[in-house]
Structures are given as C-alpha cells and as structure tokens.
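In: Sequence and computational prediction follow.
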Amino acid sequence: MSDRPISPEERIRDSVTDGIVIPPEARSDSLSWTGEMRATLSLAWPLVFTQLAQFSLNITDVIMMGWLGRDFLAAGSLASALLHPLLLFGIGSLSAVAPMVAHAIGSGEPTSVRRTARQGIWVAFLLAAILMLIIFQAETIFLATGQQPEIAALSQSYLDFAAFSLFPAIGFIAMRSLTSAHGETKIVLGVTILSFFVNFAGNYALMFGHFGFPRLELAGAGISTSVVNFFVFGFMLVYVGRRRTYAAYDLFARFWRPDWPRFREILRIGIPIGFMVMVEVGLFSAATMLMGWLGTDELAAHTVAMQCAALAFMVPLGLGQAATIRIGLAYGRRAMDGIRRAGWVSIGLGVGFMAITCSLFLTIPHHLIELFLDPLDPVNTVPIALAVSYLAFAGLFQLVDGLQAVTSSALRGLGDTRGPMMIAVFGYWVCGLPTSYILGFVVGWRGTGIWIGLAIGLAVTGLILAHRFWNRERLGLLKYGMSAA
C-alpha cells in the first residue's frame, strides 16, 4: 500500500456505500462530550461565519441607507419589516431539507437524498411566487397600518426590485442544506463572503450613481440585493452539479419530472418551521411598525439597536443549523446518546456566546451605535440617545434569544416542527406583542415598553422550548426505538 497521505476529499469518496456519500460524522460511534463539542464546532464555524456574512449583506444595506439620510434609513427599516418575515418564512420552510437529508444519510438512503434536494428547489419556486405577490402590495399594506405616506413610498421603491431576490435566496437553502449535511460548509462560507463584495459594489454604484450608473437610491439597493442572490444561488447549482461528491445522486437529471409525495413531505415538515421563524421575525417587524407610530427618531433608533441584536443572533443561528444536522445524523442512526450530547453541547455554546454579547451591549453601546449614525450630525442626537436605551434591553434578552434559537433547531433535527411552532405563536404573539403594546402605548413607556415586551416574548418561548427538548422522550418525540450508542 502507498504511504501517500489521504486527503479529506478522498476519505469522503472512499466512504461511498451503495451510492451514497456518508460523512465521517454519520459513521462514527457515539462521541464523548469533548468529542461532540469538537465535531459541532468543526461543522458550525463555517455556518456561523456564513450567517454573519449573509447578515453583512443586510447590515451593509442599512449602513448605506443611513448615508442617504434619516428618512431613507427609516424607509429601509420599514421595507425590511415586511420583506424579512416573508423571506424567512420561505427560508424556514426550506430548512426542512437539512434534517431530511441528514436522516437519509444516517440511514444510508441515496434515493431519498436526491428526491429531497431536487424537490426543495421546486418548493422554492412555489413559495417565492406566492410571497412576491404580497411584496408588490407593500405600500398599500404600510398605509393601512398607519405608516407615513412618504416613508411608505420610499419603502416600495426598494421592494419593487428586492422582491426578485426571493426565489434565489430560498432556493439557495436547498443547496446549502445538501452540502452542509455532507460536512461541506466552507464552500457556502466562501461564496457568501464573495457575495458581500458584489453587494457592496452594487450598492455603491446604483444607490449613489458611481461608475457611470444612475443614482437610484433605495431602488438601486433593491436591484443589488436581487443580483447578489442570483449570483450565490447560481454558484451553488454549478458547484453541486460538478462536484464528484454529489455525482451519485444525479440531482439534475429529469429535473422537471414531478415528485409530488416528496414535494408534499417537504411542505408538511417545512411549513411549520417557516411559520415559527416568521412569527418570531414577525414579532420584531410588528415592533418596528409600533415604533413607526412613535416617530422617525424612534424608528431610526430602533433600527440601529435591532441591527446590533440581529448581528449577535447570527452565531446561535449558525450553531442551531449545526445542531439540526448533528441531531439528524444521530437520529438516522437511532443513537440516543448522540442526540443528547449534540443537543446540549449546541445549546451550551449558543447561550455562552450570547452572554458575551450581552456584556458588550451593556458596556459599550455608543461604540456600536456610532457605526450607523454620525454623532456629529445634530439630527442624530435624539436617535442615538434612544438607541442606547434600546440596546440595553437587547442585551438583557440575549441569553433567552440564544436559547430559543438553538433549542428550536435541536427539535427540528428530530423532525419536531408543529409543537415548536405553536410554542412560538404563544410566546411571541400571545405574550410578547400584547406586552409591547400595553407597556408602550397604554402605560406610556413608548419605545422602552416595546423592547421589554420583546424580551418577555423571547424568554417565554426559549424556556418552553428548552423544557420540550429536555422531555423529548416522555413527549414521544423519538418516534422509534433508540439505541444507547
């Protein structure tokens, strides 16, 4: 035998069994707690940085909208309040692909992998078409909810073009789920980082009229958003189509042939995930609408604080994606200890990170806020002062925000989606939003009251989800006999 070192790519290829590529994580025996932490971090760190890079696209848009002026920043925030819940509903629905592919890999079923990934793109087509119809009516929706007419019109100018980003953004999740379940997360990180530069260049040219392009302001940001999402999705299609790792699946042969049973299965599992994500993001969007009732200063300050909180959230979100895959692989192998270790390791990492961001929000708020608003501009004096107080409450709910993010993903790895959806509806819309309204407008605490309501909604949801994962066996979430290995 040759003493030549075996590359990671060859190790993956050599593990092909009956036409399916089995990642090392799916074939290993149950790991120790330390081993599980290493495996989770190895899978998670590219996903975390991918989430940060994807969020940087949005945060770049927000910063550059702030360069246009306070009204443009407020309009961009209002547009995001509608676009992001709908987009994340679609992305959440396609998140069903990750546990389904992981289960199939753990069980050694290559045909199931192919069917799931292919029909994931079909589902993306359907959801994007439906969601675009809503986006094109954004200005009417904003006016009906009492928003300022000039801000509503500016928001629509962005959304008219950003709506076309929905299909590639949702379809990308199907390809990302396929590659991540095979342990290939660095390629997703690489293309996402590249997309940041594409987005920045597009914004710079189209929003401000550089390089010979017309000055399109928010419309230019919308065009750039759609272009970068088509770039990322197209890149992943080419990568999966040409990569030897996925050749056994023959993903794109007879692509237009329907597979209605698998199509419906993705919707059955994914729609509750999508609704859960949407009701969470919808809580924050509703809070943005409430802030719009208070005035432009409050809305701008809320936008800045929300961007800081959302940036921190990307880390537990990436850890949650790793938890879904790790638990899905263990569930496919029917390894009870693997499920337990993967779940609690991910939860501990997520909550631990959010403890760090909590301390940052409470100790250096001005440094964070001044990334978005120029402190030398007198018009920003009030928004900056408001943002400091809002960011303090954002710091307080960091721990429970990380808890709910990772535990919901851990349950998703078990195929448990309907229960968490109902928990989210209760926590966010029965507890959180009414509290925001009562404290903000009835009690008269204005923006501070709205943020306290957000914290209560996240706390209720996170604690109930953690209780559900803790009692997963008693609640019957493990649908077949599990081994201890």
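Out: Everything's here; your move.
In: Every contact and neighbour count from this point should use C-alpha atoms.
Out: OK.
In: my guess is His59 contacts Ala309, does it?
Out: His isn't right for residue 59; it's Ile. No. Judged on C-alpha atoms under 8 Å, Ile59 makes no contact with Ala309 at a distance of 11.5 Å.
In: Three-state assignment for Gly146, please.
Out: Secondary structure state of Gly146, per DSSP: H, G, I helix; E, B strand; the rest coil, is coil.
In: gap between it and Ala300?
Out: Distance of Gly146 to Ala300, computed by C-alpha to C-alpha, to the nearest Å: 17 Å.
In: repeat for Cys431
Out: For Cys431, the distance to Ala300 - C-alpha to C-alpha - is 25 Å.
In: Comparing these two, which shows the higher neighbour count?
Out: Between Cys431 and Ala300, counted using other C-alpha atoms under 10 Å, the more crowded position is Ala300 (32 against 20).
In: Tell me the buried residues in the one helix or strand the more buried one maps to?
Out: Secondary structure from DSSP states H and E places Ala300 in helix 296-332. For helix 296-332, a neighbour-count test (16 or more other C-alpha atoms under 10 Å) marks 296-309, 311-332 as buried.
In: ok, and the closest non-adjacent residue to Ala117?
Out: Leaving aside its sequence neighbours, Ala117 sits nearest to Ala174 (C-alpha to C-alpha, 6 or more residues apart in numbering; 6.0 Å).
In: what packs against the host helix or strand of the one you found?
Out: According to DSSP H and E, Ala174 maps onto helix 166-181. If contacts are counted by 3 or more C-alpha pairs under 8 Å, 6 or more residues apart in numbering; DSSP states H and E, helix 166-181 sits against helix 70-94, helix 97-107, helix 110-135, helix 218-242.
In: Can you tell me which of those helices is most buried?
Out: Among these, helix 97-107 has the highest mean neighbour count (mean count of other C-alpha atoms under 10 Å), at a mean of 27.
In: Other residues contacting it?
Out: 20-22, 26-27, 110, 112-113, 116-117, 120, 174, 177-178, 180-181, 266, 270, 324-325, 328-333, 412-415 (C-alpha atoms under 8 Å, 6 or more residues apart in numbering).
In: Test my guess that Met314 contacts Leu52.
Out: Yes. Between Met314 and Leu52 there is a contact under C-alpha under 8 Å: 5.8 Å.
In: Next up, a structure to set beside the first:
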Amino acid sequence: MPTPVHRFTADARRILTLAWPVIVGQLAVLAFGTLDTVLLARHATADLAALAVGGSAYIIVFIGLMGVVTAVSPIVGRLHGAGRHAEAGRQLWQALWLAGGLTGIGALALLWPDALLRASRLSPALDTQVRTYLAWLALALPAALGFAAFRGFSNAISRPRVVMRLQLGGLALKAPLAWALVGGVPALGVPALGITGCGISTVVAFWAQALAAIWLARRDPQHHRHALGARGAWRPDPAALKALLRLGIPMGAGIAVEITGFAAMALFIARLGETAVAGHQIATNLVGLLFMLPLGLSHGTAALVAQRIGAQDLADARRIGHHGLLLALGLALLAGGAVWLLRGPIVGLYTDRPDVAAAALPLLSWVLVFHAVDAVQTLTAFVLRAWHVALLPMGVYLLAVWGVGLGGGQWLAFGADGGATAAGAWLARWPADWQGARGFWIASTAGLGLAAVTLTLLQWRVTRRAAARVAG
C-alpha cells in the first residue's frame, strides 16, 4: 500500500509534468514585459514610467476579460476526463466567440482610457506616451484573448507543451523587433521609437502567436478526436455560452480584482514621481517572474483535479489539490528566499541608475512573505475553479485585495500627509519607510495573506464535502 510520502511524490510528478511547460511558456510571456522594462530603463526614465502606468492599465483591462474566456479550461478538463472529446472541442469554439465579443469592450477601454488614468495624475507628456502605447495594445487585444482561449483548452487536455512552443516563438519574434524599434537602428534608417516600439513589437508577436495557433489546431493530428472541423462545431451555442459566462464572469471578476489590485498600485505610485514608479516597475517585474512558478503549478494541479472530477474519482481530485498546495508553498519559500538574498545584484541587472535602484530595493524586502502567500492563494483559487467554485473567491478578493491591499496601501502611502488628520497623526508614529511606495507593498502582502488563509479554508471545506459524498 502506498505511503503518504509515495503518494505525494507521485502526485508531485504528475503536477510537474504539466506545470513545467506552463512555467516556461509564461516566463516567455513575462519576458515580453521584462524585455521592454530593460530596454526602456536604458533608453529613458520617462518611457519606463510610461510603461509602468500603461502596462498596469492594460493588465486591468485584459486580465478580467481573459479570466472570463479561460473558464473554458475547467469545463474542458471535466469533459476530457470523462472521455467526451468532441464536446470539449466545441467548447473551444464557444470560448473563441466569447473572446471576440469581449474584445470590443476591452478595445474601447484601451482607446479611451480616461477612467483608468485618472488616479495617476500624469504630466501631459507622460499622458501622451501612455495613451499611444495603449492604442497599440488595443490592436493586440483580439489576438491575445483568442490565444488565451486556445491556451486554456490545451492546458485542460494536458497539452501545455504546444502552448509553450508558440509562446517561445512569439518571444523570439518580439525580442529583435523591440530592440530595433525602441533604440533605433540608424544604419537601417529605423528611428528610436521608445515605448511606441514596445507596443508595435507586441502587436506583431501576439498576432503571430494567434495565427500559428489557428494553423496548429487545424493541422495537428492530436486534435482530430476533438472534431474542431466537424460540421456545425463552430456555430455559437447559447447554452454553452451561458455556461461559460456563468463560471467565467465570477472567475474573470476574481482574477481582475486580484491582478488589478496589484496593477493599480502603479497608477497611485505614479503620484510620487517618475523615479518611484520606475523602481516599482522593476520590483513588479521581478515578482512577476517569481509568480510564474506557482502559476504553472496551479495550472497543472487544476487540470488534473478537473480531469479526475470528470472521471468521477473525487478522492483522487481532493488529494491532488492538497498535494499541489504543499508543493507550491514549499517551492515558493525556496525561490522567494533566494531572490531576497540576491536582491541587490538582481536589481543591478535591470538598471545602472542609483536612484532607480534605491527606489526598487526597499520594495523587495517583502518578497519572501509576499511570494509565499501569493503562491498559496493562487493555487487554492485555481483548484476551487476546477470544482466550479468561483463566486465566493471573488468576494474574498474584493475584501482582501482591494480592501486591505489597495485601500490599506493608499492609507499607508498617503494618509500621513501633513499629519492633519487622525489617521495622519497615527501613521506619523510608524517608520518613514512604511509610507510611500513601500506602504502599498506592505498592505498588498497583508491582503494576499488574508486571501491565502481564507481560500485554503474554503478549499478544505469544498473537498471535505466531496469526500463525504464519496463515503456516503
């Protein structure tokens, strides 16, 4: 009889088999932002600040819409586990229809971003740069959402390597293009476009990925059993679209609250000046690199859980979810500790400007705790979605991320101005470096910690009920 250690080892191996291609692929995606950050950090501080604000505004729009589209993943995972492959293929078509409809909403928000940028109080020059960047990203949005549907489908059927190869190909295309357009190539007559060059290169890379995914879906023999080209498979199905929206809207809202609570920090930190927001951009990018590890583990764990639910093996689904949580927490502590110890040399790789480095380093003093609680809340949220539980997590994120994280961060960062209010007088007794940009990071860590504890308890309750049904 297998021991608990043997079971954990076996489940960890199953999770990691699906997780590592997701990690590599998502690192390639994050490398888009890392590449832009490094190129602009050496080009102009103003352009880097525009990237921080514009990138955060884009994330606020894109992530919520992507969350709705990727509701296809837990649905397809269950169908795949039950052996209903043709039905799983039809779900991809419904996700693509949904992506097309949501593109219009997102493009409007990016082309007219006044509501997104109001909190930043940007200078006229910086405001113009941000709006130009967002206009280019509006052109990339249809490809990004369509590819998100394909990614969710592929991960759910245990084929993440296909997505990984396409994401690496997109990075291979973007890297030389961004390098040429940001700094210019005088010998070839290419002018230095700064942040506009980042936007153009992103559009080209995203559309190349999406078109390659379409070609692959039509040609790959592995997709034949999903009957993607069957007569009528492409037609909109109101019932299927309704099911996607029923799960996708709370999923998208929860993901949007989680991500935008962090992304919106840049919009508020922009009030502190270009150096502060540039330092925050470096810290954000580094934490984003770390996040790819628990994100990959979450995708792998959730795919296996959904497949086992579809196969009616609820005990296995429950055990995989718990083992995935332990694996994510352990690896997060190791990775976060390593980055915390080496944070000085790592920041030096981003910038050679002492003022920007000085703004980034204090923010990374929270990286170990931040990354650990972020890993826990991410994995538990993914596992709950596999169980089709999305509404309660959305409420948790509203309280923890927006209330504690963003609201508390604004209070810490700006509440002590002048000490004129009771809050200001109370905050004045705290260390000075708990104010400003660091205040947002402290509050965000506390908010994610609250979400991690609450969602872990919710996962335990949901899976315990499932176990009780099996026993009964």
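Out: Okay, I see it. As the structure is a prediction and not an experimental result, all values here were calculated from the model.
In: Quick check: TM-score for this pair?
Out: Once superposed, the chains reach a TM-score of 0.90 (TM-score structural alignment, normalised by the length of the second structure), with 447 aligned residues with a C-alpha RMSD of 2.0 Å.
In: returning to that earlier point: check which residues of the helix or strand just after the helix holding Ala174 of the first structure are buried.
Out: Sequence order places helix 186-208 as the next helix or strand after helix 166-181 of the first structure, per DSSP H and E. Going by neighbour count (16+ other C-alpha under 10 Å), the buried part of helix 186-208 of the first structure is 186-189, 191-193, 195-196, 198-200, 202-208.
In: Doesn't Glu280 of the first structure lie inside a helix?
Out: Yes. Judged by three-state DSSP, Glu280 of the first structure forms part of a helix.
In: That one maps to what in the second structure?
Out: Aligned by TM-score structural alignment, Glu280 of the first structure pairs with Glu258 of the second structure.
In: which residues of the second structure does stretch 33-44 of the first structure align to?
Out: Under TM-score structural alignment, the match for stretch 33-44 of the first structure is residues 8-19.
In: Comparing the matching stretch with the first structure, how large is the average distance?
Out: When the first structure is superposed, stretch 8-19 of the second structure averages 1.4 Å from its matched positions, counting by mean C-alpha distance after the TM-score superposition for the first structure.
In: that older thread, show the contacting residues for the match of Glu280 of the first structure.
Out: Here Glu258 of the second structure is in contact with 397-398, 401-402 (C-alpha under 8 Å, 6+ apart).
In: 10 Å - rerun?
Out: By C-alpha atoms under 10 Å, 6 or more residues apart in numbering, Glu258 of the second structure lies in contact with 60, 63-64, 252, 377-378, 394, 396-398, 400-402, 405, 447-448, 451.
In: who touches the match of stretch 33-44 of the first structure?
Out: Here stretch 8-19 of the second structure has contacts from 2-7, 22-23, 25, 155-156, 158-161, 292-304, 316, 319-324, 326-328, using C-alpha under 10 Å, 6+ apart.
In: Just give the nearest non-adjacent residue to whichever residue in the first structure pairs up with Leu139 of the second structure, would you?
Out: Per TM-score structural alignment, the equivalent position to Leu139 of the second structure in the first structure is Phe164. Excluding its sequence neighbours, the residue lying closest to Phe164 of the first structure (C-alpha to C-alpha, 6+ apart) is Ser226, at 5.6 Å.
In: Tell me the counterpart of the one you found in the second structure.
Out: Match for Ser226 of the first structure (TM-score structural alignment): Val203.
In: Its match contacts Ala138, doesn't it?
Out: Yes. Contact criterion C-alpha atoms under 10 Å: Val203 of the second structure and Ala138 qualify, at 8.7 Å.
In: shared neighbours of those two, anything?
Out: Ala144.
In: how about Ala360 of the second structure, what does it touch?
Out: 275-284, 343-344, 347, 354, 437-438.
In: Let me see the contact set for the alignment partner in the first structure of Ala227 of the second structure.
Out: Per TM-score structural alignment, the equivalent position to Ala227 of the second structure in the first structure is Asp250. Asp250 of the first structure makes contact with 111, 114, 118, 240-241 under the criterion C-alpha under 10 Å, 6+ apart.
In: Could you tell me where stretch 455-466 of the first structure falls in the second structure?
Out: Aligning stretch 455-466 of the first structure against the second structure (TM-score structural alignment) gives residues 445-456.
In: average distance between the matching stretch and the first structure?
Out: Stretch 445-456 of the second structure sits 0.7 Å off on average (mean C-alpha distance after the TM-score superposition for the first structure).
In: Just the buried residues of that stretch, please?
Out: Quick answer for stretch 445-456 of the second structure (16+ other C-alpha under 10 Å): 445-452, 454-456.
In: how about JSON lines for those, with distance to Ile195 of the second structure added?
Out: Shown next, in JSON lines, are these (distance: C-alpha to C-alpha, whole Å):
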{"residue": "Thr445", "distance to Ile195 of the second structure": "30"}
{"residue": "Ala446", "distance to Ile195 of the second structure": "33"}
{"residue": "Gly447", "distance to Ile195 of the second structure": "32"}
{"residue": "Leu448", "distance to Ile195 of the second structure": "31"}
{"residue": "Gly449", "distance to Ile195 of the second structure": "35"}
{"residue": "Leu450", "distance to Ile195 of the second structure": "36"}
{"residue": "Ala451", "distance to Ile195 of the second structure": "35"}
{"residue": "Ala452", "distance to Ile195 of the second structure": "36"}
{"residue": "Thr454", "distance to Ile195 of the second structure": "40"}
{"residue": "Leu455", "distance to Ile195 of the second structure": "38"}
{"residue": "Thr456", "distance to Ile195 of the second structure": "40"}
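In: If we only consider these, which is nearest to Ser365 of the second structure?
Out: Closest approach between those and Ser365 of the second structure, by C-alpha to C-alpha: Thr445, at 11.3 Å.
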